[in-house]
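Engineer: Generate coordinates for the sequence data below:
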Amino acid sequence: MPFPASLRLKTSCAALLCTLAAPAMAIQVTDNLDLGGAIRARWDVDPDRDIQKFGLDTVFLNAKYTSDTWIGAAQYRFYGRSYPYQYTKNYGDIRFAQQAWVGYKFNPNQQVQVGLNQVPFGLQPLFGSTFYETLGNVIGLEDVQQVGAKYIQQIGDWNIQGGYYLRPAWQGQGTSHGVTYSSVVSEADSSVVDGSHNQERNTVVLRVAKALELGAWKSEVGLSGLTSTLENKDTDENGRRNAIAVHYAGKNGPWGVQLQAARQQMSPRNPGTSEVVTLGGYDGTYNVASRGNLYVADLSYDVAGKYLFDQISGVKLYANYSAFDKSADEFKTSQRLILGTSFSFSKLWIATEWLIGKNDPYIGGSSYAQSLGAGGSDQWENQLYMNVGYYF
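Structural biologist: Now for the predicted structure:
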């Protein structure tokens, strides 16, 4: 893939990188409370669509509290103006919470979290090594935050996590009905053909995992299950969402492997077609097939040592493949392949990824609203993505 760059782009990149590298300090308010955040830039290159954009991606603020008994975390994010949000006037026109919870530790192996926290489903904390995340994210199973309570207990080699979530994340600010950090069941925007208006309630989830050694591989195998109510606001009838997953994660020296298979089945009570359910997030809404299987495979390698006068460290190479195989015969399978690397450069953390997708709403300009439903262009598309962050 050719990556042409204009002088103006190079100048903008250099200026922003200098800004990101400026000194910053996390604020330790007390021995237990820390405040921090990040400033992140992104670079998108897609020659087929004549896209070459570099600009401010995200600013977020963190708060973290840790003591022997009480714990908590909160994060709030700001987006806008820069690509892909160039349609907004000001930075911060799109904003939402990523997490906001408090917890209590009964002992080092047992705790409870209450508030906006991560749903314990499948591989944790993500379904692989990628920054961009897998198709599991956009079908609402990966990196999902909802409002409720989660219980975590470690018993020897066993890790048990169970949660009850009253509702999805609170809506933030934006131009769409889907203004949350996570991809969640949402009210469709008027532009989404066959869109629906459901709300997810009373989500119950259980994740059980066991640590074990398979030869030289330090491993984890696990099983997860999720069920919830889908309240349709047009018909006033309730449907259901069910999901189950099995996963494996293994580490052998620098090598890492993560595998997962999941089944998601939704039975909405839509006034129109029930073959799709509208989800939303990051200021957009789109349709997802009601029934399908998700497959994820991730291979990674940690490169030891420091390079370039000790400025580059923590290098990871990875390849991640995910596919959403829909049950409806006429629906086209969605696929995503990511080849990438992440590393620290001085005080910056950088992820560079080659994104390859088919019927993927976020790669190559396939149909945003329908790719995860009936399908999009049904052609392989690709683009380059880089994220540069300064975390403080």
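Engineer: From here on, just use CA atoms for contacts and neighbour counts.
Structural biologist: OK.
Engineer: didn't I312 look like it was pressed against K347?
Structural biologist: No: here I312 does not reach K347: they are 9.6 Å apart, not a contact under CA atoms under 8 Å.
Engineer: and G376, what is it in contact with?
Structural biologist: K332, K358, N359, D360, P361, S366, S367, Y368, Q370 (CA atoms under 8 Å, 6 or more residues apart in numbering).
Engineer: To check against the first, give me the structure of this:
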Amino acid sequence: MVIAAVSSTVSAQENPKVTVGGALRFNYNLSSWKPEQKSRGGDFGYDLFRINAMASYKGIYLNAEYRLYSDAFGGGMLKQGWFGYHFSETNELQLGLTQVPFGIQQYNSNNWFFNLSYYVGLEDDHDMGIKYIHMGEKMEYHLAFFKNAEEMRFGNDTEISPSRYSYDIAGRNKEINQFNGKLVYKFGNNVLQRIGISGQYGSLYNLNTRETGDHYGLALHYEATYKNWNLKAEAMNVSNNPENAPGLPREVISMAAYGAAYEVAADFNIYTMTLAQNVSVDWGPVSSFRFYNDIGYMQKKKDDFEDSVMNVTGVLVTAGNIYTYIDYAAGLNHSWLGGNYIDDFSRGTPGANWEARFNINIGYYF
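Structural biologist: The predicted structure is shown next:
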């Protein structure tokens, strides 16, 4: 659900306004690497229940989303939650668990699985901090400072909880004091285009050595919309330099979300491209189809690490308040698509086979 924008003037709002929405989703999947599941024709079950709350009063507003997954996928978690203030129609401040301004947003993908960038914390990531947004007609920029990733454990040397929506660096390293900047130029008449650059730099505090390493990311991104077609392309360069204890590898980092952690290569490039077409129909409750193909390639900089690839072909079906993603997702050295979950995004497996998952996600959004 979307709440109406706060008035462009900074005049006080007389009465509080609150909007509550949410979603209930179920999921069917059939995976090539699960022989027992294939023998029973796949599995169909609970995905999530979520609540969205938006409120505004006297020029200050709230945006929050809480999700309930099964215990195996992390249980309950706050996806996002921030306070905001509009200085004008084009200038806004957000404080709290807010989306990190990096790359194509809101999503660098069209499908239910997201793109490869999501699995290494570079798509729809949310951290704790403050963000300033300017949304001009031609120019758009975002400036942000994040004290840390979402924190739920406040011990002296406590690792982050893996029960989170966004992938963040985990284990004995913690993301702290991160700066982000993003600049987008918008142009075109018949073809609406957006070209931009994003950068982030922050520290990695190690709980064993009590020393601080660093990490950075750079991205170039481009979007084009022509009639009912949409194209997205992005190139990312990322490096993580943890100050681990002697004897512990520095060419991999640990990342966590959905109740579990896995390894990711410390240094890599990611290249993504998506193409989508919207088709309007009048078939009873069905009003539109969105056909798409999203591809991502992760090039790991360490020579003996195997690269990772992901491709998703699918369609989003809209019928009233029900949105159904029908996806065929294929992956090579992909932790969520067969193979070895722990190190597919780091070392990988030489000679690994492609694995695939046919997935249908059905959600009622209210």
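Engineer: related to what we said a few turns ago, tell me the two of the contacts of G376 of structure 1 that are most distant?
Structural biologist: Using CA to CA, the pair of these lying farthest apart is K332 and Y368, separated by 14.0 Å.
Engineer: Alignment lookup: F114 of structure 2 to structure 1.
Structural biologist: Mapped onto structure 1 by TM-score structural alignment, F114 of structure 2 lines up with E133.
Engineer: Quick check: that match is in a helix.
Structural biologist: No: checked against DSSP: H, G, I helix; E, B strand; the rest coil, E133 of structure 1 lies outside a helix; its state is coil.
Engineer: Any idea how many residues pack against it?
Structural biologist: E133 of structure 1 has 18 neighbouring residues, counting by other CA atoms under 10 Å.
Engineer: now Q379 of structure 1
Structural biologist: There are 12 residues near Q379 of structure 1, going by other CA under 10 Å.
Engineer: those helices in the stretch 1-150 of structure 1, which residues are they?
Structural biologist: 7-20, 135-138 (DSSP state H, counting those that start in this stretch).
Engineer: Show where stretch 152-165 of structure 1 falls in structure 2, residue numbers please.
Structural biologist: Counting by TM-score structural alignment, stretch 152-165 of structure 1 pairs with residues 133-146 of structure 2.
Engineer: who's in contact with the nearest residue to D71 of structure 2 once chain neighbours are set aside?
Structural biologist: Leaving out its chain neighbours, the residue that sits closest to D71 of structure 2 by CA to CA, 6 or more residues apart in numbering is G259, at 7.9 Å. Contacts here follow CA under 8 Å, 6+ apart; on that basis G259 of structure 2 touches D71, A72, F73, G74, G75, S161, P162, S163, R164.
Engineer: What of I160 of structure 2?
Structural biologist: Going by CA under 8 Å, 6+ apart, the list of residues near I160 of structure 2 reads E151, M152, R153, A170, G171, K174.
Engineer: so what corresponds to the residue nearest to D71 of structure 2 in structure 1?
Structural biologist: In structure 1, G259 of structure 2 lands on D283 (TM-score structural alignment).
Engineer: try A55 of structure 2
Structural biologist: Per TM-score structural alignment, A55 of structure 2 is aligned with Y65.
Engineer: Could you check how far that match is from Y390 of structure 1?
Structural biologist: 21 Å (CA to CA, to the nearest Å).
Engineer: try E213 of structure 1
Structural biologist: 36 Å.
Engineer: who's more crowded, the two?
Structural biologist: Higher neighbour count among E213 of structure 1 and Y390: Y390, with 23 against 11, using other CA under 10 Å.
Engineer: Nothing else from me, thank you.
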